[in-house]
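Undergrad: Take a look and give me a structure for this.
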Amino acid sequence: MEITQILVLGIFLSTILGLVFSNKSPSLIFALATMTLLLTGSLEVNQVLSNLNNRGLVILVLLLLVSIGVDKSRIMKTLARKLITANKTLSTLKVLGISYFSSAILNNTAVVATLTGPLTHNQHIAPSKLLIPLSYAAILGGTVTLVGTSTNLIVDSFLIEHGQPGFRFWDFTLYGLTAGLSCCLLIYLLQGMLPDLKPRANEFKNYIIEAKVVDSSPLIGKSIEENHLRNLPELFLVEIVRKKQLISPVHPDTVIQAGDKLIFSGNIERVDTLDHIPGLSFFADSNGLLRENLTEVIITNRAPIIGKSLKAVGFRSMFDAAVMGIRRDGEKLSGKLGEIKLKAGDFLLLATGADFKTRPYLNNNFFLLNELKVEKKLHGWQDIIAVGGFLSAISLAAFNVLSLELTLLFLLVILVLTRVVSSNELKRSLPTNLIIVIVGALSLSAALENTGTIALLTDWLQPILLGSSPFMVLIAVYLSTLVLTELVTNNAAAALMFPFAWGISTAMNLPIMPFALAVAFAASASFISPWGYQTNLLVFSAGEYRFKDFVRIGLPISAAFSTIILFMLKWQYGF
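TA: Model prediction:
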């Protein structure tokens, strides 16, 4: 073994050890690995730069950016609000079904991030009974199509890098549907193994928010339960002001009437959820101010407005601002926002106008604390562009009318021009860490092959490989990837294992496709560890789970999924 091969193999093993045992981010570890390869001469700069143009990487980045607009759409907010009812069986099936099928075409991490809040704060079922099923169903749904998970796109990028045509959109579908739906049924049957935990207390600062039911609202004549007003993420309907009378507590069977003032308590950052409930107007809306940028202030102890209500002060005309919410530490507020008597130390969330910071009485009344960005509600036509455009882009690519990267790029331009997403949102959401991981993994793979390290290792394994059946070798590749994904995350596992899958298939003169599919499915099959997949990490904290909760239900799911996938590969490729 030459010195360069020893160096590259050492860097490869050090990368795995760093991912398993270090608390450093995968992007930093892969960046260090790439820099070391460059310094040792095992890799050239132009090879690293060329990896930035990888088709799979470009598609992945475009998908993540386009999903910003889809995630803001009314359809996603409405689905989340109507997901959970008092019927536990139906609610669980809806969680599994929506998570599974939406993850087949949307980024599954985005799906879980959108639905985690409503499930965590629902009033009917313990979140710990729902969040692991949500994550697992999203993982399974991601294996149905090329675009369902970043893992598939990473393996696709490696195929293209090695001169192969890459995956087609539907190459995963038969496997993903068969194994995925079978495992979703198993998740439902094993739900009793999940813990019944109470969610932890909310850590956000509770504001009270007022929303009026307008005369044309479709909420009128329906109960709180029927309008799904008890399933709002981090917001709780605490009382209703009706014709100067206070209804508190609010019962599920309370019927909404025109003119009702709904008083919510909770996280002001989730006010966009209320935006997507038709027929509600906010206290600040009547003042004609925009609410995308909110300013948090605290009332000083010598403020002239102390002891007066917002209406009595003439708040809008005095400060060119309208109050979105009020918070008072150590005291529960009640009633309409406009009639609450202000006190020193009260926190106000203000929708401000252009002249707010120039008003002469500002410093006498407030200390300015910070600005808060609230997601902008899409208009009806923007909703259509976001959701309809995404479905059209995926359909055109799925049926080979246009390339996927072209349709996504065209859609992203449209989303920016129609202001569904802003340039600032794109900058904030650019997946820099994921790009570094993929480029670093591609570079490490190139170094392993350029220096002949892969060829050398496969030569060493040649006697064992020749004495084994192709199916046993396929199982070994799958299980190695599966173990690695539970230890170092799905994307890293796919990137680190593909070069060996390529070398083994070449040495045995076997087609690469079954091995590529095995790596892709195994890298996604992270059901045992909460750290192996992004969706598991999202629900791990929200559900207050312990590691053993994942192991208990994840082992049978992993075994069932792996068995189905491996035997389907054996059946299709004749191993």
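
Undergrad: contacts, neighbours, all on C-alpha from now
TA: Noted.

Undergrad: Need the contact partners of stretch 395-406.
TA: 55, 58, 59, 62, 169, 170, 393, 394, 407 (Cα atoms under 8 Å, 6 or more residues apart in numbering).

Undergrad: please redo it, this time with the cut-off set to 6 Å
TA: Contact with stretch 395-406 is made by 59, 169, as judged by Cα atoms under 6 Å, 6 or more residues apart in numbering.

Undergrad: Next, the distance between the ends of that stretch.
TA: Chord length of stretch 395-406, first to last residue, is 13 Å (Cα to Cα, to the nearest Å).

Undergrad: buried sites along that stretch?
TA: 395, 397, 398, 404, 405 (16 or more other Cα atoms under 10 Å).

Undergrad: What are the buried residues along the helix or strand hosting residue 395?
TA: Residue 395 belongs to helix 380-398 when elements are defined using DSSP states H and E. Of the residues in helix 380-398, 382-387, 389-390, 393-395, 397-398 count as buried by neighbour count, 16+ other Cα under 10 Å.

Undergrad: And the most centrally placed residue in the chain, how close does it get to residue 82?
TA: Among the residues of the chain, residue 110 comes closest to the average C-alpha position under Cα atoms, centre = their mean, at 2.5 Å. Going from residue 110 to residue 82 by Cα to Cα gives 18 Å.

Undergrad: I'd like the structure of this one too, to check against the first:
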Amino acid sequence: MTFEIAFVLLSLLGMVIALILDKMRPGMVLFSVVVLFLCAGILTPKEMLEGFSNKGMITVAMLFLVSEGVRQSGALGQVIKKLLPEGKTTVFKAQFRMLPSIAFISAFLNNTPVVVIFAPIIKRWAQSVHLPATKFLIPLSYVTILGGICTLIGTSTNLVVHGMILEAGYEGFTMFELGKVGIFIAIAGIIYLFLFSKKLLPDARPDTAVPDEEVEDGEKLHRVEAVLGARFPGINKTLADFNFQRHYGAEVKEIKTRNGQRFVTNLNQIVLREGDTLVVMADDTFIPTWGESSVFMMLANGKDTEPVPGKKKRWFALILLILMIVGATVGELPVTKEMFPNIKLDMFFFVCVTTIIMAWTKIFPARKYTKYISWDILITIACAFAISKAMVNSGVADGVAHYIIGLSHNYGPHVLLAILFVITNLFTELITNNAAAALAFPLALALSQQLGVDPTPFFVVICMAASASFSTPIGYQTNLIVQGIGNYKFMDFVRIGLPLNIITFLISVFLIPLIWPF
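TA: Predicted coordinates:
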């Protein structure tokens, strides 16, 4: 074993441990590892920085702004209200109306704003029709994930893998190519949720009684649920060290941790983590003041807090979104490429045009555009490209691929495809989906090259496995959001999510080689 291989393996092991322990944001953890590779001479400065100019990464950044424009248009809030049945209904009937439509929406928009808008509305609706919200919130998160795997823009992971494919010199995915297998996984997953979510998900877990309060001057304080985001300044601190009331003018009454525990006493001793939900008493100015802040992933007080602009703005935002999708799809057709040989009419082109139109027509506030971009995700993606390059340069990718092939040399590429799915899926449950894709991609490329087969099936299986984060609340941001507002425990995700992981695995390993032969 060479020094480079040993150094990269130890660095990757340390990276995975740091991500699991949540010592820093994923972007900074990956950036630290990239700097180590630079210092060791495994990466050149050019290779280290290539990810920051990758089209896939820039496309993700633009899609954050497009999703924000659709959110601020008020279109999503109006859609979910029309989907929710009025009057007496059942869990199955309500899910039948909601889940397929939400999956379709999430195929074209960032998952997080979809869940942030829909979750409080669904919880409030469930209470009004006397159904347990617990039967709807985990399915909400899961169907956004299932919808996201069906298109190139449905999740950042697909765009990351697409960018790595282009960097490796292969032809990337078209807009709906991943839907050839993704749609089957989504349909099977939704049917599974229809049949088993009522039985596997817990009955309603009532919120701890935190009544509204009257303060001395007669002002009313209301109960607000605040899900902590990555930029919350008290992350990894206790309430004793971070004075929440002094910073935000609200008193913490309860903490629901990302592990599913609930605390109403000794709150000052609890260490705060990203994804924890705080139940606070706040006045009417709290949500208007902090609703647009990135320190909270979601704020909910049982009322509508999303903007409701006029119909013209809603329709204009939706038309722009549809034109972006249609344009990127038509732009990939051979006849279009012949008509416009000097312009590459791909998703990158149309998402940039859509973003600029939304900014100049004030669909989202152009002066605040930096607030709507998740910079940590972008840095994670950019560093993922560099880590992937380091695995190739050092020989780690070839070495691990050779070892895996040696263990299963009698079974052929189908077994290797299954092994790659399991490895990628395990990483995505423990760390982050984009970091998982970064670790798996060079391995997939090396496996296909050593076997002498088409690498496309291996690339597709990475997209499916890296997004299939169902078994833990910490693997995917939307799972974290619904955990606190739904009062779920960690094992609730394991109970209903593990079979969904298995369903995704079986369909992927069976269908992908049929659609993209080795």
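
Undergrad: TM-score for these two?
TA: Here the superposed chains carry a TM-score of 0.77, computed using TM-score structural alignment, normalised by the length of the second structure; 429 aligned residues with a Cα RMSD of 2.9 Å.

Undergrad: between the buried residues of helix 380-398 of the first structure, which is closest to residue 94 of the first structure?
TA: Among these, residue 387 lies closest to residue 94 of the first structure (Cα to Cα), at 20.4 Å.

Undergrad: how about the closest one, what's its partner in the second structure?
TA: Taking TM-score structural alignment, the alignment pairs residue 387 of the first structure with residue 318 from the second structure.

Undergrad: Would you mind measuring from that match to residue 252 of the second structure?
TA: 39 Å.

Undergrad: What of residue 101 of the second structure?
TA: Taking Cα to Cα, one finds residue 101 of the second structure at 36 Å from residue 252 of the second structure.

Undergrad: and the closest residue to the match of residue 387 of the first structure other than its chain neighbours, helix, strand or coil?
TA: Distances taken as Cα to Cα, 6 or more residues apart in numbering place residue 70 nearest to residue 318 of the second structure, at 6.9 Å, with adjacent residues excluded. Put simply, residue 70 of the second structure is helix when judged by DSSP: H, G, I helix; E, B strand; the rest coil.

Undergrad: The residue nearest to the centre of the first structure - that's part of a helix, no?
TA: Yes: following the definition three-state DSSP, residue 110 of the first structure is counted among the residues of a helix.

Undergrad: Give the equivalent position in the second structure for it.
TA: When the second structure is aligned by TM-score structural alignment, residue 110 of the first structure is paired with residue 113.

Undergrad: any idea how far residue 316 of the second structure is from its match?
TA: Distance, residue 113 of the second structure to residue 316 of the second structure, using Cα to Cα: 19 Å.

Undergrad: What's the local residue count around residue 50 of the first structure?
TA: Using other Cα atoms under 10 Å, residue 50 of the first structure has 12 other residues around it.

Undergrad: and it, that one's in a helix?
TA: Yes: under three-state DSSP, residue 50 of the first structure falls within a helix.

Undergrad: Contact partners for it?
TA: By Cα under 6 Å, 6+ apart, residue 50 of the first structure lies in contact with nothing.

Undergrad: Could you list the buried residues of the longest strand along the second structure?
TA: Counting by DSSP state E, the longest strand found in the second structure is strand 220-228. Residues of strand 220-228 of the second structure classed as buried: 221, 222, 223, 224, 225, 226, 227, 228 (neighbour count, 16+ other Cα under 10 Å).

Undergrad: whereabouts in the first structure does the longest helix belonging to the second structure align?
TA: Using DSSP state H to assign secondary structure, the helix with the most residues in the second structure is helix 490-515. Here helix 490-515 of the second structure aligns to the first structure at residues 547-572, judged by TM-score structural alignment.

Undergrad: returning to that earlier point: any chance of the buried residues of stretch 395-406 of the first structure in CSV, plus distance to residue 540 of the first structure?
TA: Below are those laid out as CSV (distance: Cα to Cα, whole Å):
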residue, distance to residue 540 of the first structure
395, 34
397, 35
398, 34
404, 33
405, 33
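
Undergrad: biggest separation within the residues you listed, which pair?
TA: 395 and 405 (12.6 Å).

Undergrad: Map residue 441 of the second structure across to the first structure for me.
TA: Residue 441 of the second structure maps onto residue 498 in the first structure, by TM-score structural alignment.

Undergrad: my bad, should have said residue 192 of the second structure
TA: By TM-score structural alignment, residue 192 of the second structure lines up with residue 186.

Undergrad: In a strand, its match, correct?
TA: No: counting by three-state DSSP, residue 186 of the first structure is not found in a strand; it is helix.

Undergrad: Look up the closest residue to it, ignoring the ones flanking it.
TA: Leaving out its chain neighbours, the residue that sits closest to residue 186 of the first structure by Cα to Cα, 6+ apart is residue 557, at 7.1 Å.

Undergrad: Then residue 532 of the first structure?
TA: That would be residue 489: by Cα to Cα, 6+ apart, it lies 4.0 Å from residue 532 of the first structure.

Undergrad: residue in the second structure matching the one you found?
TA: Taking TM-score structural alignment, the alignment pairs residue 489 of the first structure with residue 432 from the second structure.

Undergrad: what number of residues lie near its match?
TA: By other Cα under 10 Å, the residues close to residue 432 of the second structure number 25.

Undergrad: Equivalent analysis for residue 452 of the second structure, please.
TA: Using other Cα under 10 Å, residue 452 of the second structure has 10 neighbouring residues.

Undergrad: how close does it get to residue 423 of the second structure?
TA: Residue 452 of the second structure is 21 Å from residue 423 of the second structure, where distance means Cα to Cα.

Undergrad: circling back to that earlier point, give the contact list for the match of residue 110 of the first structure.
TA: Applying Cα under 6 Å, 6+ apart, no residues qualify as near residue 113 of the second structure.

Undergrad: can you pull out the helices in the stretch 51-200 of the second structure?
TA: 55-72, 75-83, 91-106, 111-128, 134-148, 156-167, 179-200 (DSSP state H, counting those that start in this stretch).

Undergrad: Which positions in the shortest one come out as buried?
TA: Buried residues in helix 75-83 of the second structure, defined by neighbour count with 16+ other Cα under 10 Å: 75, 76, 77, 80, 83.

Undergrad: Columns distance to residue 157 of the second structure on top of the residues you listed, output as TSV?
TA: TSV is the format used below for the buried residues of helix 75-83 of the second structure (distance: Cα to Cα, whole Å):
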residue	distance to residue 157 of the second structure
75	25
76	23
77	26
80	26
83	28
